[in-house]
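> Structural data only, the sequence is not supplied:
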């Protein structure tokens, strides 16, 4: 199974574009920052990941306020067929219960 769920903020986003087939596409960069436990020791985890939303949710995806803490669900796939880089394909999102705006 290829499923990723991450709490993150949108730190950068594009304008809506369309594929040659007419499918709306929204792209953004998501930033995650948390403390995790690994081998019984605390670990600070920070990363940015490119994300894409296609179809009906793409417009709502690009309407997310920069810095708003959200829960994103989706899957990972290569950027393109010949690439080794991964992109997070967002299929669902919702506001996190923690309403903190991380860019304030």
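Nice, thanks for sending it over. If you're wondering where the values come from, they're calculated on a predicted model, not measured in any experiment.

> drop to CA atoms for contacts and neighbour counts, all remaining ones
Will do.

> quick one: the strands in the chain?
Along the chain, counting by DSSP state E, strands occupy 4-13, 17-18, 24-38, 41-54, 69-78, 86-95.

> Turn the ones you listed into JSON lines, columns for distance to residue 60 and mean neighbour count.
Shown next, in JSON lines, are the strands of the chain (distance: least, Cα to Cα, whole Å; neighbours: other Cα atoms under 10 Å):
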{"stretch": "strand 4-13", "distance to residue 60": "12", "mean neighbour count": "19"}
{"stretch": "strand 17-18", "distance to residue 60": "13", "mean neighbour count": "14"}
{"stretch": "strand 24-38", "distance to residue 60": "9", "mean neighbour count": "16"}
{"stretch": "strand 41-54", "distance to residue 60": "9", "mean neighbour count": "14"}
{"stretch": "strand 69-78", "distance to residue 60": "13", "mean neighbour count": "18"}
{"stretch": "strand 86-95", "distance to residue 60": "9", "mean neighbour count": "18"}
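
> try this one next to it:
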């Protein structure tokens, strides 16, 4: 299964464009930073990832605030022109981090 959920901030946002079929599309760069336990050891994780959204999501994404955390859901593919990975966004929501849960 190819399903990805990632909490990240939008670092760069390209202008809204349209595919040859007239579908709105937007390319952007996501940045993620966290600490994760791996084999019992805390590890600092930093990730920069290319992303794209189409249709209504593209029109909504263009209005998002740079640097604010969102939870993105989608799938990964290889870019057509290279072997890099692109995160295709299917949904997003504002990420509200709870600092001290009770």
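Received the coordinates, thanks. Treat the numbers as computed from the prediction; the structure is a model and nothing was measured.

> TM-score for these two?
Here the TM-score for the pair of chains, by TM-score structural alignment, normalised by the length of structure 2, is 0.92; 98 aligned residues with a Cα RMSD of 1.2 Å.

> sorry, back to before: would you reformat the strands of structure 1 as a markdown table and include distance to residue 62 of structure 1?
Formatted as a markdown table, the strands of structure 1 follow (distance: least, Cα to Cα, whole Å):
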| stretch | distance to residue 62 of structure 1 |
| --- | --- |
| strand 4-13 | 7 |
| strand 17-18 | 11 |
| strand 24-38 | 6 |
| strand 41-54 | 9 |
| strand 69-78 | 13 |
| strand 86-95 | 12 |
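
> what's next to stretch 86-98 of structure 2, contact-wise?
7, 49-54, 57, 69-79 (Cα atoms under 8 Å, 6 or more residues apart in numbering).

> Tell me the spacing between the residue nearest to residue 62 of structure 1 when sequence neighbours are not counted and residue 44 of structure 1.
Closest residue in space to residue 62 of structure 1, ignoring its immediate chain neighbours: residue 26 at 6.1 Å, by Cα to Cα, 6 or more residues apart in numbering. Taking Cα to Cα, to the nearest Å as the measure, residue 26 of structure 1 and residue 44 of structure 1 are separated by 29 Å.

> One more: residue 73 of structure 1?
22 Å.

> With residue 35 of structure 1 instead?
5 Å.

> what do you get for residue 32 of structure 1?
Taking Cα to Cα, one finds residue 32 of structure 1 at 11 Å from residue 44 of structure 1.

> residues in contact with the nearest residue to residue 18 of structure 2 once chain neighbours are set aside?
The shortest distance from residue 18 of structure 2 to any residue other than its chain neighbours is 4.5 Å, reached at residue 24 (Cα to Cα, 6+ apart). For residue 24 of structure 2, the contact set (Cα under 8 Å, 6+ apart) comprises 16, 17, 18, 54, 55, 56, 58, 59.

> circling back to that earlier point, does the residue nearest to residue 62 of structure 1 touch residue 59 like I think?
Yes. Shown here, residue 26 of structure 1 and residue 59 form a contact pair, counting by Cα atoms under 8 Å, at 6.9 Å.

> hey, what's in contact with both of these two?
By Cα under 8 Å, 6+ apart, the residues touching both residue 26 of structure 1 and residue 59 are residue 16.
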